[in-house]
Every structure is written in structure tokens, then in C-alpha cells.
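Visitor: any chance you can model this:
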Amino acid sequence: MVPIDIAVGVLVDSRGRVLIARRRPDTPGAGFWEFPGGKREPDESIETCLSRELAEEIGVTNLRSRPLIRFTHDRGPRPVRLHVARIDQWTGEAAGREGQAVRWCDRDALSGVELLPATDVILAALSLPPVYLITPPVGRTREARESWFSALDRALRHQGTPDTPPMLRLRQPQLEDDDYAALARDVLVRARPFSARVLLDRSAALVERLNAHGLHWSARRAQRADDRPIGRDRWFAVSTHDSDELAHAETLGADFATLSPVARTASHPEARPLGWPAFEAYRGERALSVYALGGLGPTDLAPALDHYAQGVAGIREFWPGS
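Guide: This is a model prediction of the structure:
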């Protein structure tokens, strides 16, 4: 069955709250709350559809928006393709113009709201920053470690946004487990002033023991698993390199993935880069956020968003002094 194209708008106010609307009694999903939007008409662009639907439903116009995520799901009565945009500026006072209830809601309070199926995918994308920072190897000498931690502080200071704190993957494959755990403790302490979220590479048990924010698995490790290894109260991410690995990450219930290499990298010069068309094709319409990784820097953020990435991930271009 061909999915229905739906334009969805996530309005975010100056306090970081989002606008949700309640489905009317005479509509599918009656009583559930959702982000406003509606079905695209024939020959109508997604942008035009979004503007029309939000003007009709909640009375806002002159939208200043950016793509957030596009994905397909069949958790409702029939498959839908959601084209979700984040909207930070508009004209008008949002109100229910079609008899529906609307309200502004803190994101932390949404867990207590009965939301439409698949809203969790949108909320994950909304909570993720545009840059996913990956750490380079830590040095063994005292001077090298001090320099590494100073670079960590600078990197965290410059990443994230006011309502999406920085996110960091502690990737240190050269360390033994005990040394990795000791470093993770120190990193978590250094990350706290920045409200940064730290994902560990090793085990769910270590994540929980150190009260880290999530777990990041390699593609090889993910391929050996059949179930999500950690609870929904923490982030779970997977490294991927093709559409099959992305499909498996989605099956495992990953919150997001990295897809690489998009461009040629100095660390893996033998790897054939995907390029943006293949990135977008592999990413497809999967119900998880995907970061573009490999040979990318801050100037690649705009093309990444244009190709339906959550943002960009990397080491060299985002780590001061690397």
C-alpha cells in the first residue's frame, strides 16, 4: 500500500516548549495528541502543504522552518510518510481553529501524554543536536591527557544548541575495559557543566553502572544482536555503512545511527566514499535519525540536512587541535 504523504510541523517557542494538538472525536486516532499537520494534496509541495495545513488548523503563517526528519511507518490504520519540519518563527497566535484542543508542553512532560504512534521518532530527532562528536584516541602521557581533556572542554563548549545539549561518543578501542571505564568516569564529570550527553562503546552494564546517557555499538556488534540492548530511558546508537545495516539498526530499535563514509577520510583512505546521493538512498525513509559521517566538517551541515540527515558526526573537524 502506497504511504500517504503527511506534512508535520513542530512549533518550538522561546522557552523550548512544543505545541501539540488533540485529535478530534470524528478523526482516526481520536483523543491522541500529535504535532499539527495534514495530508498533502495532489501536485502540492510539502512546503505548501505545511503552510496551508498550519494556517487552517492553528492559524499561524509566515513559517520559518527547517527539515527535521522524513520517515515512513505503518503503526496506524495505513502506512504514512511523515515529512517533519521544526518551526522556530511564525506569525499569529496558535489556537485550535477546527475545534481541536491545543497546548504548549515542556518536552519532559510529554512522557505523560497519550501521543500518536511514531511520535517517539520525531521526539528523538528533536532532542538530538546537529553535530555528534566522536573522540580521538586519548594519549598515554600526562601532558597528552591534559591536552585531550582541554580539547574536550572546548569541543563541548562549541557544540549543541540552547535546547539540544551536546552529544559525545567516547570511542577508545585501544583501551582495556578497566582503563576505558576510568576514562569514562572522568569524561562524564567534565561533560556535566555542559549538560552534554555521553554514549559509551562497551556494554549496557557499564552505561548503567556509570549512569552514562547511552550506548553506541559498531555495525558488527549490532549484526550479532536480535534485540535492543538497553532501556528506552537511555540512548542507543549504531554505526552503519549501507542500507542493510541501517535496516537492522532500525529493527533493533536504535534511536539513531551514523552512516559512513560519506566523503574520503584520512583515517580510512581505502574506503570508497558514498557521496550524498547514495547517503540519501541508503538512509531512505527509515524511522530513525541518521548522522552523516566520514570526511565531513561544519561546512557540510547544510548539505547533510538537505539529504535528510540529522546532522554530521566526526572527529577531526570538530576536535580542537586534532
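Visitor: CA atoms for contacts and neighbours, from now on please.
Guide: OK.
Visitor: in the stretch 151-300 of the chain, which spans are helices?
Guide: Secondary structure of the stretch 151-300 of the chain by DSSP state H, counting those that start in this stretch: the helices cover 177-191, 204-210, 219-223, 243-252, 275-283.
Visitor: I have a second one here; can you model it like the first so I can compare?
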Amino acid sequence: MTKVVHVAAGVIHNTRGQILIAKRADDAHQGGLWEFPGGKLEAGEAAESALIRELQEELGITATHLSPLIQIRHDYPDKSVLLDVWTVTAFTGEAHGREGQPVKWVSPSTLSDYQFPAANTPIVTAAQLPRRLLITDAEVSVELCLQKVTEALHLGIQLVQLRQKDWRVEQWAAAVPRMAKLCREAGARLMLNSPPDLALETLESGLASLADGLHLTSRQLGAAAASGRVTDKHVGWLSAACHTDGELRLAEQVGVDFVTLSPVLATGTHPEQAPMGWEQFEALVKNTKIPVYALGGMNDGDLPESVSRGGQGIAAISAWWPSQN
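Guide: Take a look at the predicted model:
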């Protein structure tokens, strides 16, 4: 049996919104690549304690506020690694390469410009994703939808999924350029959740290029997995709706960047669906190698629970969707 090396790593943020990355020594495993600082756990050591120790040894800082981000097992040809990744949002001391390693503060949006080990790819995505994902509620009017998204952006929402199953193609064509501009000006990102009768090819070749990515329904995910057509994607981020372990595996197979997993709690929009609860959510997330948002009955009060269970955060409609004016 291959021994699994348990490693704690930190996505460290400074007060300017930058993230610290360090370069691995050329003679190390995966040498010459950039990484998120951290190191191996000692026998009997908790991941959080190990990370605090490693950051003191490597960077000369003491982490004072940490929260779980993502846990990933990755099998290389020569070894298996379990990455226990934490977000560090407060620390004392000035970060520097105490072991002579180059370190650099970079904008989250530029992380993809650096070469990381293959196991770090989901970490790069998780580091760029916010904790809250807004899914738009059904609206007949494009103008009203734009108005409500504007209000949600003012609440600090940084990721919006435009979901309008009843819109006609011309409504989508009118809304997407304006909504993309709204999100861009607010420092947010826009995902498009296409209605089932709007061809995926249409979005990929046109509207999706204006947004930051495309969201697949579970039906579209199954079709994509069967065809393999979106594995080599050119639509920015790709996300998907998942409800089962099987769908989570399909998302990984297709190359999805992140998913929503539902329903976690009871929801008024789908009362016929039995919620999985937090324990089942945690069990499913633990076996998933990409960021997972908890969806179904979520509000801001559920955010700490999702994060503590290994989730990227929460996705919701009513939590941040303004009521009818």
C-alpha cells in the first residue's frame, strides 16, 4: 500500500488582498514549482498546529486566524499526498524565506499565471473563489434582475450565477453583457446557468465569452461526461450542480472547477427533496478533489458550518436576493 504523506498548507492573505506563494527548491519533490507554504505533519500533530509551526519555521510568521479551505488527496506516480489546506487571514511577523526560498505576494487573480504542482490546481481555484455564491431568482424582467444583482453586489457578493430558466434567448442576449459589466466593476465574477433548451454550443461560442464561466445542470454534466466534449474547455471557469457522490465523480471526470452540492438543508423551492444534512455533506466533500458550495436552505448563519465541514462556502438565492420592490 502506498504511504500517504499528510501535509498542511496555508493560503496566506495580507491586508492588501494578496496571497503569499513560495518556490520549491530545485532538488525537492516537484522542485522549481510554486506552492502554498506548509509542510508535513509530525506524529500525533493536528493539521492546524502543524501549519502554525511550519509557517514559523519557513516564513518567520505566527498565524493567528486560520480556517479550513480544502482537503485534497493526490496520487503522484511516486507518492500520494493528502493536502490539508487552511486560509490564514491574520498573522504576526513579516513573511520572508527563512530557508532561502523565494517568496512572493501576488493577486489572487494572477495565481493561474504561476506553475504549481498538479495537486495544487484545486487549491488555486479555491483561493480565488469567495465564500458566498449568489444564484439569481426567477425574474420576468431583465431590468429588475439587473437591479437586484446590483443590490446584492452592494452587499459584498463576489460570485453571481445567472439562472433564468424561463428567459428567451433574446433576454439572455440583452442581460449578459450588462450583468458582466456590473460584476466586473464590482470586482465580482459571473457564471451563466443555461436553460436546458438553450444549446451549450451557443453559450460557449457567444454569451459565455462575456462572462467568467459556465454552470452545468446535472443533466448537462451527465451529457458532458458521456461525450467528453467540454473536458478541453474554453469557457473560463466551469461549475456544475451535483446531488450525489456519482455526480461529484462525473464533475471531476469532466474537469469541472467547482460544484454546488444540494440539498443540504430543507428548502422551500424544492420541498419534495429530502435534505442530506451536514454529516452527509461533510462525508461527500471529504472524498471530492474540487471546491464544493453547500446549497439548499442556506443563509449567512450557515457559512461557518459549511467551512468547518470542508465546504468552500454557501450558495443561495433568497439569502441575498432582495424582495420584490
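Visitor: give me the TM-score for these two chains.
Guide: The TM-score (TM-score structural alignment, normalised by the length of structure 1) is 0.90; 313 aligned residues with a CA RMSD of 2.0 Å.
Visitor: want to try TSV for the helices of the stretch 151-300 of structure 1, with mean neighbour count and distance to D120 of structure 1 as columns?
Guide: Below are those laid out as TSV (neighbours: other CA atoms under 10 Å; distance: least, CA to CA, whole Å):
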stretch	mean neighbour count	distance to D120 of structure 1
helix 177-191	15	26
helix 204-210	15	21
helix 219-223	16	21
helix 243-252	19	13
helix 275-283	18	18
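Visitor: format these as JSON lines; extra columns: distance to T299 of structure 1.
Guide: Shown next, in JSON lines, are the helices of the stretch 151-300 of structure 1 (distance: least, CA to CA, whole Å):
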{"stretch": "helix 177-191", "distance to T299 of structure 1": "25"}
{"stretch": "helix 204-210", "distance to T299 of structure 1": "32"}
{"stretch": "helix 219-223", "distance to T299 of structure 1": "27"}
{"stretch": "helix 243-252", "distance to T299 of structure 1": "25"}
{"stretch": "helix 275-283", "distance to T299 of structure 1": "14"}
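Visitor: out of those helices, flag the one nearest R75 of structure 1.
Guide: Nearest of the helices of the stretch 151-300 of structure 1 to R75 of structure 1, taken as CA to CA: helix 243-252 at 14.0 Å.
Visitor: quick check: end-to-end length of stretch 257-277 of structure 1?
Guide: 18 Å (CA to CA, to the nearest Å).
Visitor: in structure 2, what range does that stretch match?
Guide: Stretch 257-277 of structure 1 lines up with residues 259-279 of structure 2 when matched by TM-score structural alignment.
Visitor: cool, stretch 168-175 of structure 1 as well?
Guide: The aligned range for stretch 168-175 of structure 1 is 160-167, by TM-score structural alignment.
Visitor: now do the buried residues in the matching stretch.
Guide: 160-164, 167 (16 or more other CA atoms under 10 Å).
Visitor: over to stretch 68-81 of structure 2?
Guide: 68-74, 80-81.
Visitor: contacts for it, please.
Guide: 2-7, 82-87, 119, 123, 126, 286, 288-291, 307-308, 310-312 (CA atoms under 8 Å, 6 or more residues apart in numbering).
Visitor: can you check the distance spanned by that stretch, start to finish?
Guide: 17 Å.
Visitor: so how far is that stretch from its chain's centroid?
Guide: 17 Å (CA atoms, centre = their mean, to the nearest Å).
Visitor: one more: stretch 42-49 of structure 2?
Guide: The answer for stretch 42-49 of structure 2 is 26 Å, by CA atoms, centre = their mean.
Visitor: same check on stretch 84-96 of structure 2?
Guide: The mean C-alpha position of stretch 84-96 of structure 2 is separated from the chain mean by 20 Å, CA atoms, centre = their mean.
Visitor: same deal with stretch 208-217 of structure 1?
Guide: Distance, centroid of stretch 208-217 of structure 1 to centroid of chain: 17 Å (CA atoms, centre = their mean).
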